[in-house]
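Engineer: got a predicted structure plus its sequence, pasted below:
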Amino acid sequence: MAGLYFAGLLAGVIASLAASLVALLLLASKPRGLTALGGGLVAVPFASWEMEWVVGLVGHTNVPVAVPSVARWIPAILVGCALAWCGLRPARRAAVWLVNLALLWVVPALFISVNYVLGTRVLAGDLQEMLLMSRQILAASLGPDGGALPTVFLAFAVALAGLGIRYVAARRRPGQHSLTLSSR
């Protein structure tokens, strides 16, 4: 069992390194769509890291009650801002929107499932039961009662609001510029 546990930890570390390398390459890329995709990939882990920073700063017992509730919405806001920044033109960026919203739905469910199963010491010896529990928790987290739908809707609303603000700002710039030129 110790060898299996070590192999699982090693696989988790390798997967984390691979995901972080992909995120780094996406965030460093020039096309807006790829950069926004990298932002969507790191949104959920970023919220987890933020919670760890808060706990490290104030301690487990001093975390204000509102902090976990607020932290739940941070990935949606980050994804929404990344999508608004990315825009929808050219049309292929719509795929970035779909992938980022799907990541916002799936990644927290994966984290919950893995955390729950690895945190359950009772079933540590029964691999079949652990895999079954993992599938059940993942299915429940992805389902309509899993809580991901409001987060995805918030990200979509933030993205649309950001697009609206960008559109209004772009329309005002030429008008203000021409007013400035005509008043001279």
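Structural biologist: Ah, there it is. Residues are numbered from 1 along each chain as shown.
Engineer: all contacts plus neighbour counts: C-alpha atoms, from now on.
Structural biologist: OK.
Engineer: helices along this structure, start to end?
Structural biologist: 2-27, 32-58, 66-71, 74-86, 93-119, 127-142, 148-182 (DSSP state H).
Engineer: packing partners of the fourth one?
Structural biologist: Packed against helix 74-86, as judged by 3 or more Cα pairs under 8 Å, 6 or more residues apart in numbering; DSSP states H and E, are the following elements: helix 32-58, helix 93-119, helix 148-182.
Engineer: elements contacting the longest one?
Structural biologist: If I follow you right, that is helix 148-182. Counting contacts by 3+ Cα pairs under 8 Å, 6+ apart, helix 148-182 packs against helix 74-86, helix 93-119.
Engineer: and the comparison structure, right after this:
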Amino acid sequence: MTNAQEPTARWSAPRRLQLPMWLYPLVGVTAVLVGLLPWFRRGLRLPVQNLWAGELPGTMPFALLPLNQYYLTAILGLMVTAGLLAGLVVHAAPAKERSRATALTALGVSIGYLGAGLQSGWVLAHGLQESTLARAYLAFVIGWTVVSAFGGLIVLGLLGRGRRGGVPLAVALAAPALGAWAAMLISPSPATATPFAWDAVEILRWLPAVAVGVALGWCGARTVGRLGAWMLSLVLLYVLPGVLTAISSAAGYRVAGDPSELIAAGLDALSAALAPDVAGPPVLVAVSIAIVGAIIEAVLAWRRSKQPRAPRPAAGEQ
């Protein structure tokens, strides 16, 4: 006998993404391939190198990563965005399976990172001059690639933990890389970019702020831990783009043989990038979106708490 009191629907938790465990390493590898999409659009050719041995070829060799001191932001974008995409899939897994899913996905991501890094590093190493400066340059570019890969794995791990407060932190860590990735996807080469692409790239400079704001709004601010996540995420949104700008400016500085000049150039770029009129507006946009999102999340939570549950059937009732 069915219960007659069914007009009021019972609230059910959001459905989780249930995947077979063997599929998660493939999710990781696929995330790396998606992360490399902007570079696929660019043509997968190693950027022109200042320290190339002999005459530069008409077409640079095939490379899965743009290993070059002028492409540090691009490398970070390709690697960290892959970790972010993989982490979002893992975060959607059922809680009891999330730990294993995270480990298996991280394995797939690491395999993808390793394959791309080894192939590109081998091509670069075999094309550079035999000099101390070239070896130092190779070590620096490979080191930056390793740091970028670890950044992607950290983002994946934060999302894989499943805690609400970890999501905005992961998004804030990945936000500058995500913005660079999206801009490169729309406009792989500035030399051939259309006016529409330039306009789209200009709009995409707000993508990190929007992403962080949405993540904070989804997280909500109803506990001390989540409030802490808000503060730290906004600090990261303010600081990280400036740090990335400073590193890129120093790495691309022409007077590479003078460390003091490199440091001075980096500090000047950092000071300019952290000015309130430069770093402040994205934070204000993120806060505005986050407040609206948090209000919506709180209202939905209140409605869920007030919604009557369907009575359980009595013993023996079918």
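Structural biologist: Cool, the structure landed. Here the structure is a predicted model, which means the values were calculated and not measured.
Engineer: next, the TM-score between them, please.
Structural biologist: Overlay of the two chains. TM-score (TM-score structural alignment, normalised by the length of the first structure): 0.85; 176 aligned residues with a Cα RMSD of 2.3 Å.
Engineer: quick one: contacts for Ile247 of the second structure?
Structural biologist: With contacts defined as Cα atoms under 8 Å, 6 or more residues apart in numbering, Ile247 of the second structure is in contact with Gly266.
Engineer: among the helices and strands packed on helix 148-182 of the first structure, which is the most enclosed?
Structural biologist: helix 74-86 (a mean of 25; mean count of other Cα atoms under 10 Å).
Engineer: would you tell me which one of the helices of the first structure is buried the most?
Structural biologist: Of all the helices of the first structure, helix 74-86 has the most neighbours on average by mean count of other Cα under 10 Å, namely a mean of 25.
Engineer: what is the aligned counterpart of Trp206 of the second structure in the first structure?
Structural biologist: In the first structure, Trp206 of the second structure lines up with Trp73, judged by TM-score structural alignment.
Engineer: contacts only, for the residue nearest to that match when sequence neighbours are not counted.
Structural biologist: Leaving out its chain neighbours, the residue that sits closest to Trp73 of the first structure by Cα to Cα, 6 or more residues apart in numbering is Thr151, at 6.5 Å. Applying Cα under 8 Å, 6+ apart, we find Thr151 of the first structure in contact with 73, 76, 104-105.
Engineer: distance of Thr151 of the first structure from Ser48 of the first structure?
Structural biologist: Thr151 of the first structure is 15 Å from Ser48 of the first structure, where distance means Cα to Cα, to the nearest Å.
Engineer: just give me the match in the second structure for the residue nearest to Trp73 of the first structure.
Structural biologist: Alignment note: Thr151 of the first structure maps to Pro282 in the second structure; criterion TM-score structural alignment.
Engineer: cool, Trp97 of the first structure as well?
Structural biologist: Checking TM-score structural alignment: Trp97 of the first structure goes with Trp230.
Engineer: again, but for Ser134 of the first structure
Structural biologist: Using TM-score structural alignment, the equivalent of Ser134 of the first structure in the second structure is Gly266.
Engineer: so its match touches Gly252, yeah?
Structural biologist: No - under the criterion of Cα atoms under 8 Å, Gly266 of the second structure makes no contact with Gly252, lying 9.8 Å away.
Engineer: show me where the stretch 1-150 of the second structure has helices.
Structural biologist: For the stretch 1-150 of the second structure, applying DSSP state H, counting those that start in this stretch gives helices covering 24-35, 37-42, 72-91, 98-127, 132-160.
Engineer: make JSON lines from the ones you listed and add distance to Ser189 of the second structure to it.
Structural biologist: Shown next, in JSON lines, are those (distance: least, Cα to Cα, whole Å):
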{"stretch": "helix 24-35", "distance to Ser189 of the second structure": "17"}
{"stretch": "helix 37-42", "distance to Ser189 of the second structure": "7"}
{"stretch": "helix 72-91", "distance to Ser189 of the second structure": "12"}
{"stretch": "helix 98-127", "distance to Ser189 of the second structure": "20"}
{"stretch": "helix 132-160", "distance to Ser189 of the second structure": "21"}
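Engineer: comparing the ones you listed, which comes out most buried?
Structural biologist: Highest mean neighbour count of the helices of the stretch 1-150 of the second structure: helix 72-91, a mean of 27 (counted as mean count of other Cα under 10 Å).
Engineer: read off where it ends up in the first structure.
Structural biologist: The counterpart of helix 72-91 of the second structure in the first structure, using TM-score structural alignment, is absent.
Engineer: show me what that helix is packed against.
Structural biologist: helix 24-35, helix 98-127, helix 132-160, helix 166-186, helix 224-251.
Engineer: export those as CSV, with columns for distance to Val90 of the second structure.
Structural biologist: Putting those into CSV (distance: least, Cα to Cα, whole Å) gives the following:
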stretch, distance to Val90 of the second structure
helix 24-35, 8
helix 98-127, 6
helix 132-160, 6
helix 166-186, 12
helix 224-251, 20
